[in-house]
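>>> can you look at this prediction? I've put the sequence above it.
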Amino acid sequence: MTNPLSSVIPSYTWNRPLGLGWDKPYTVRYASNIDDGPWHGMPLGGFGAGCIGRSSRGDFNLWHIDGGEHTFKNIAACQFSVFESSGSSSQAYALSTAAPEDGSLSAWRWYPASEAGEQGSREKGGNVHTGTYHALYPRSWFVYENVLQAQLTCEQFSPIWANNYKETSYPVAVFLWNAHNRTNAPITLSIMLTWQNMVGWFTNALKSPKVKIRDDGSPVYEYQLRLGESQGNYNQLVENQEYIGCFLSQVTENQPVQEGDGSWCIATLKHPQVEVFYHTRWNPAGRGEELWQSFARDGSLPNYVDETSATDNTQVGAAIAIRFTLQPGESLEIPFALAWDCPVTEFAAGINYYRRYTDFFNRSGKNAWAIASTALTEYQNWRSQIQTWQQPILEREDLPAWLKMALFNELYDLTSGGTLWSAASELDPIGQFAVLECLDYRWYESLDVRLYGSFALLMLFPELEKSVIRAFARAIPQSDDNQRIIGYYYTIGADTTTAPRKIAGATPHDLGAPNEHVWEQTNYTCYQDCNLWKDLGSDFVLQVYRDFLLTGADDVQFLADCWDAIVQTLDYLKTFDKDGDGIPENSGAPDQTFDDWRLQGVSAYCGGLWIAALEAAIAISDILLMNRRGAENTEELGRQKSTYQTWLQQSRLIYEAKLWNGKYYRLDSESGSDVVMADQLCGQFYARLLGLPDIVESDRALSALQTVYDACFLKFQNGQFGAANGVLPDGSPENPKATHPLEVWTGINFGIAAFLVQMGMKDEALRLTQAVVKQIYDNGLQFRTPEAITASGTFRASTYLRAMAIWAIYLVY
């Protein structure tokens, strides 16, 4: 501790002055969509373990502790505070610029916010800069300036790095404080961590919540958080020779651990040069005097121990503080750990899964102290592992700084996307994994979306990626005949339309939702009839072959495991080829990822994916034939390959004849639209990515891509926002009232940028990507990247999976 590790902040962070608001942050397009406002910071916590978020105000305000559920609320008692004394003067602050709005903790003094203006100035009557927040996932920093005499920095991180399938699952956060005395006199500092006992809060009080159709056609269910229900909660002091902390748990009567049950722990190191103080039972709903009176006076706490459990309508908090004196020029580094152990995720009532981290700790829910102790033992190694992983990317001189920043920060969704990661089983040796499509469309791993958004998972955690694809392979043969209302027709005022939930052979859209049985009950969304979609089957085949190729091209068993599902879904998709010309047609209802956009006949988007999928299936069959895997009957494999070759030959001719207009590929063959679809050649991008034959001639692909760049990006709002999904060649809308065509989809843009790089248009790719990144990170959308933004400053569908497609740019760069 007396020889602190260097706390150098990389120069590639997203950063913002502490507490500085936004003049005109983006707001939601539809009132029914979630809009928490711009105060989002980098999340803390392992994949599938639940996570918390702390914003650039310093408040802890994001609580994704219940798997798949979103709670955004500043819980003010969860906070760091600092006391400083030098000579005859002293000061103390709770280190959030957002004081509680409910009148609680009124005895506390809150840290001053920065005001707009030049950083570094704090002149009377002038601009105020009180510090800077930095984020480069999974690390973030608070740098406190111009208020304290000491130089004070807090680095936050969880143990997340590529190809790490153990610590990446841990429910823990490390807060590494670095204090330096740059004055010529001694300074005494005390750092306090307070935490509210929230055991039991994070579960749905409604065990069979009602599902209804929202005004945007999406299914939603009721969720009642047990916020504030603390009866039976207690806190105790825990320590050993090395560490000391407060353990927050609940009184149980030897019953099985339920969702929401468990423990929390705040802890720190012991050291001979440091005094430790504590308080195990204070009232977070009161004025906070029992802590603040002594802390603001001299940086101490009363060392009060009381393990009495909370009665009804009572709240209990715990606190630890460390006090030390720095001589002139001296520095000290101090770690705090925050851990939580909520081992169970419940889907529908009674359907419980244990979280992945329970493979390394037991399933009692009493492990928060053990997890925190592990963090205090390993934090230096963890930080070193993160740096080792990130450094080669950060050191690349050919990558612009803003791209390095966005590459890592867009990974936030792997932590805070309602992420599930189950404990290992014989069938799934590293567990099952899933990330929500987004917070508004709350179902897992939407296949059309992850065609783009799964590149990050594939490149960094390939075994998790394969586990998701295996789940889809298992689901394709399944059926569910239950009829459901299709929400799209509800939104356009049409007659009620119903459809079966899942037809055997159809590739499901998603792996289910948190209120049912994820991985087992698929196709949760009912906005459209996903059994009719013309891209999902192709998406599945392409992702299977992609995951095989880009993870070493040696896991033939993975291909064999997926082969029957490939055959079934291609056969199913071919049934939509109504005229027998080899290529399925779109039906006129929105039946693909742009699910508000009607395509009719052969379409550039779905047709191109179909051709690429046939090429991938042929390549897979060759590998299986060569390795004698995946089919007892090699003659059957050969017949299937021959069938796909016939379909492919037919499809290529039809695609060109019906869609090429001499400059770009038409939206479809029957609508008569002249719209330039931005993502018209996604199939060509995938074919080239996977080393398959081009689905169109290279010069035509280049012409189409240049047309997209010119019409959808440069001529759409002068290239400020990114590429719109579909506009006329002059950049104007075909229908000014259309939804999807005039939106800029963040993930689609990153996919198009990867295609631009692939086709040798690197400068154009960077300009397009930078425009989108700038909109996200300059306008309060950080760490909640939406699916769509509009030129009027609105967004739709925050915390969206598809945006991790930015890693596709890095893959091909």
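Nice, thanks for sending it over. Numbering: from 1, shown residues only.

>>> make it CA atoms for all contacts and neighbour counts henceforth
Will do.

>>> residues in contact with stretch 18-38: which ones?
Residues outside stretch 18-38 that contact it (Cα atoms under 8 Å, 6 or more residues apart in numbering) are 56-58, 72, 96-98, 112-116, 129-133, 214-216, 439-440, 779-782, 793-798.

>>> off-centre distance for it?
The gap between where stretch 18-38 is centred and where its chain is centred comes out at 18 Å by Cα atoms, centre = their mean, to the nearest Å.

>>> buried stuff in that stretch?
18-21, 25-29, 33-35, 38 (16 or more other Cα atoms under 10 Å).

>>> what does stretch 766-783 give?
Within stretch 766-783, the residues scored as buried using 16+ other Cα under 10 Å are 766-777, 779-783.

>>> return the members of the contacts of stretch 18-38 classed as buried.
For the contacts of stretch 18-38, buried by 16+ other Cα under 10 Å: 56-58, 72, 96-98, 112-115, 129-133, 214, 216, 439-440, 779-782, 794-798.

>>> and the gap between the residue of the chain most remote from its centre and residue 191?
When each C-alpha in the chain is compared with the mean C-alpha position (Cα atoms, centre = their mean), residue 88 comes out farthest, at 48.0 Å. According to Cα to Cα, to the nearest Å, residue 88 stands 19 Å off from residue 191.

>>> cool, residue 355 as well?
Residue 355 is 32 Å from residue 191, by Cα to Cα.

>>> neighbour count for the two, which is higher?
residue 355 (28 against 24; other Cα atoms under 10 Å).

>>> what's the closest non-adjacent residue to that one?
residue 422 (4.5 Å; Cα to Cα, 6 or more residues apart in numbering).

>>> am I right that that neighbour is in contact with residue 346?
No - in this structure, residue 422 is not within contact of residue 346 by Cα atoms under 8 Å, at 11.3 Å.

>>> and those two? which has more neighbours close in?
residue 422 (26 against 23).

>>> below is an additional structure, to be compared with the one above:
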Amino acid sequence: MTQKPWSQDQAAARALFDELKCHGDWRPPAHGWLATFSREFEPCVPFHRPRWHQLLDLLGPSLRYLFRFYLRKRFIEKKRPFIDGLVHVPHEPVYGVPLGGLGCGSIGRGFRGEFRRFQLVPGLYEYAQPEADCFIVNLRRRGGTVFQRALVFRNFRKPALAGWASGLPEESCAYLGLYPQSWTVYRLPYRGVKLLCRQTSPIVPHDYKDSCLPVALFEWRVENATDEELEVSLTFCFKNGNGTSADAAGGASVEPFASTGNDDGQPGAVGGLIHQQINGMACTYGVAAMPGDNSSVTIWPRFDPSTNPSLANRLWSSLINTGRLIKWPPTAASSESEAKLFAGTATKSGEEVATAVCVSSRVPARSSVDSAKFCLAWHLPNVRFRSGEQLYTRRHTRWFNGSQSEATIALIRYSFNRLPNWLESISNWHNSVLNDSRLPDWFKSAVFNESYYLSDSGSIWLDGGDTNDWHSQDGRWRCPVKAEMGLFAYLEGHEYRMFSTYDVHTYASWAFLENFPKLQIAIQYDFAKAAVDEDQTKVHWLVTNVRTGRNQRMCLPHDLGDPEDEPFIRVNSYIMMCSDDWRDLNPKFVLSVYRDWKLLPEHNTEYLADMMPITYDAWPMTGVSAYCAGLWLAALRATAEMSAVASADRASANEWRLLADKARASYLDKLWTGQQFRFDTGGRFNDTVMSDQLFGYWMLKTSQQDQAATVGEQDPLLPEQFVRVTMETVYRCNCLAQGFNGQMGLFNGGRLKNPLGPELRSIQAEESWIGVSYGVASLMLESGLAEQAWSCAAGTYETVWNDFGLAYQTPEAIFSDRRFRSLGYMRPLCVWALLRSARKSSS
């Protein structure tokens, strides 16, 4: 399975885009995630409980989780658990490309245009949909309004907005997502007039300034198919808060502004600022438009979108009557009632506040016009985690500081000015993949759209705080890259709130390595520092039911902390079991260092010098295992090669090499079966086929610059024929076998003995991990099994994105019975490893 034909809905969406008369950079790309607004998806349900025969192993830990941890955390400490096993993230097949840069907070959007899934407080998500956050279109002909709608697709429920008309024929609107951009086409029910909205966030690979900015831009193009000139007005409305009850706590205010262009080259902007507190932290929203030669900008400074319909109705009526709002700055002739709109008084308890900005332009008959440019900015400069022990500043404040108003307006003007550069850079990034005819079409969508998690991951990018002093007392950590990057971390998942979980980051790190390598280096330094530190605070580990120190010296921590606690200071927030004894974390760190050293030569000298001096945790392994022993073997070989370069002691390098050779002989003798490497030698799963059994070999193989190179080319880590046979076995047993049928990608565990099919004795064995599927497909490509590789990866992507409707919230796992686990997860970023292997094999 390499390419499913388009569904009827995808074909209809493509047809709507093809109707547009767009040229040049306005033309939507030929590839991306497509949907009409009427699209429906096959039902799927979240994972709630294991199968009955799987419960016995989990009963004790589950009870301890509930009574010793969960109830205390939720109801006594009033905090969110790092994993909430009882309350799942809402499953809604509605999401589109998110807004914002890296580590600055994110605002989600649905593919039908709604604003939802706000992540402004570090690491914490709110899933409400504020109704007032929307666009409004007004069409006028011969001085009168002929059409006006809010571009939302359900009736307004708030009393204040009940007078606003909403809705368009859903089959006449379509969405195309290609992160970090999206395109939405609206075919209005008025004489074939069409609108095209292009949404852009400043994600620019290797640009470490612009890519951290908390902004998004919306450009609108109008196609007038009528024989008469039309006046088209587009209005952007946005309210305070993030859709929770705290929005009506009071204390929010609006500040209208107009900033003219000047000699610094920054364009003018007109709009409104919403000043507020979110979780006790000052936050300012900026909603603005850029005036053009053929357009005018007016604003509606403030209205209550919740309970008071007076000003909301006046806004709506003003658009119907004039196609405009109020000119800013106000003229001397402004009425007293209009003047009151500009008063900056704060809201009272029970009130909310919104602002709106409108761009009006004339569109000649039978022509198209670039009608409007809007910017949304959110400036939350100083942040604390829940424990409040450290005050940090976000990275973008290096360049945008001063008062809340000054910094937000500067962000907006800078974004308008930089937009052409961003469009060009993003287009070049996209085209490096889209124009490669050797890649499958579906993959051209997958590699960018899975990258949504770069920004929509609860990520934080910070300066300041004591934890930014990563220099040890002996002066060991002296890498300039770390000083430049500050602190960066991102959540394991929207439901698994632990920062930079390392065993999963090893897969996801390929996205950073390819696009933001300095951030990958910075994360490595943070884990290195955590490994040499020690925290003997006693923690009760729920699975093993023992109490030990939180973090032992020279043991790589599982994660960098919980946003509901104090990350970077207290690591290892995963209290299910002590990760000090895990056998995969330290080898994964060694292999990541090796890969970074091989593929990032500009960082290799200091980095390697600093770095030189287990996670399938619900699927037990006994004795020697293919996965962990393979990691150890690969780490030994990598260490031998690195120590030969980084150490003057050649004897040390030889010792590592001899140890690796001895381990290799034992590995082959004990685990090779002729068809695969045994899962383990002493447990009940020793006949299971594990998809990811050659993870260590894969890390070494993909760390080479080209396809021909291997570690120890004359003496490879494993016989290449053994690797190829193993991958063929994995494909046959874990993808094609009965119960899988090749349509859902690659599952973690399969049975080698009859009957072939899913391994149901363990939860994780019967799951398909999306990121692992991409990683194993990468190794298949490296092994010359292109057809099998693309079949596995395509099945995974098509199931998650187009069957289940989990676009822009890719879960950790899916099951063959249409369940899923852990929405919004980091491991699928491993798709970038698949791209690297595809390019190597093609060359």
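Received it, and whenever you're ready, just let me know what you need. Just so you know, these numbers come straight off a predicted model, no measurement behind them.

>>> what about the helices in the stretch 451-600 of structure 2?
With DSSP state H, counting those that start in this stretch as the definition, the stretch 451-600 of structure 2 shows helices at residue ranges 480-485, 502-515, 517-532, 585-599.

>>> let me have these in JSON lines, extended by distance to residue 197 of structure 2.
As requested, these are arranged in JSON lines below (distance: least, Cα to Cα, whole Å):
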{"stretch": "helix 480-485", "distance to residue 197 of structure 2": "34"}
{"stretch": "helix 502-515", "distance to residue 197 of structure 2": "26"}
{"stretch": "helix 517-532", "distance to residue 197 of structure 2": "32"}
{"stretch": "helix 585-599", "distance to residue 197 of structure 2": "39"}
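
>>> nearest to residue 780 of structure 2, of those helices?
helix 502-515 (15.8 Å; Cα to Cα).

>>> next up, the contacts around the counterpart of residue 382 of structure 2 in structure 1.
Superposed on structure 1 with TM-score structural alignment, residue 382 of structure 2 falls opposite residue 344. Taking Cα under 8 Å, 6+ apart as the criterion, residue 344 of structure 1 is in contact with 257-261, 352-355.

>>> go with 7 Å
Contacts for residue 344 of structure 1 (Cα atoms under 7 Å, 6 or more residues apart in numbering) come out as 258-259, 352-355.

>>> quick one: these as TSV, columns for secondary structure and distance to residue 445 of structure 1 too.
Shown next, in TSV, are these (DSSP: H, G, I helix; E, B strand; the rest coil; distance: Cα to Cα, whole Å):
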residue	secondary structure	distance to residue 445 of structure 1
258	coil	25
259	coil	22
352	strand	19
353	strand	18
354	strand	19
355	strand	18
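
>>> nearest to residue 315 of structure 1, of the residues you listed?
Among the contacts of residue 344 of structure 1, and counting by Cα to Cα, the member closest to residue 315 of structure 1 is residue 259, at 20.2 Å.

>>> and the closest one, how far from residue 343 of structure 1?
The value you get for residue 259 of structure 1 to residue 343 of structure 1, if Cα to Cα is used, is 7 Å.

>>> same drill for those two, tell me which one is more crowded.
residue 343 (31 against 24).

>>> roughly how far does that one sit from residue 306 of structure 1?
26 Å.

>>> circling back to that earlier point, shared neighbours of residue 422 and residue 346 of structure 1, anything?
With Cα under 7 Å, 6+ apart, residue 422 of structure 1 and residue 346 have common neighbours residue 353.

>>> how about the strands in the stretch 651-800 of structure 2?
688-690, 749-751, 768-769 (DSSP state E, counting those that start in this stretch).

>>> and the end-to-end length of stretch 536-554 of structure 2?
13 Å.

>>> neighbouring contacts of it?
61, 64-65, 531-535, 557, 572, 575-578, 580.

>>> could you redo the last one with a cut-off of 8 Å?
Against stretch 536-554 of structure 2 from outside (Cα under 8 Å, 6+ apart): 60-61, 64-65, 531-535, 557, 571-572, 575-578, 580.

>>> residue 59 of structure 1: how many residues sit nearby?
28.

>>> could you do the one 4 residues further on as well?
Neighbour count for residue 63 of structure 1, taken as other Cα under 10 Å: 22.

>>> ok, whichever residue in structure 2 pairs up with it - contacts?
Using TM-score structural alignment, the partner of residue 63 of structure 1 in structure 2 is residue 118. By Cα under 8 Å, 6+ apart, residue 118 of structure 2 lies in contact with 105-108, 125-128, 242.

>>> what's the farthest-apart pair in the residues you listed?
105 and 128 (15.7 Å).

>>> more neighbours: the two, which one.
residue 105 (31 against 14).

>>> can you find the partner of the more buried one in structure 1?
Using TM-score structural alignment, residue 105 of structure 2 pairs with residue 50 in structure 1.

>>> tally up the residues packed near the counterpart of residue 663 of structure 2 in structure 1, please.
Under the alignment (TM-score structural alignment), residue 663 of structure 2 maps onto residue 651 of structure 1. Residue 651 of structure 1 has 23 neighbouring residues, counting by other Cα under 10 Å.
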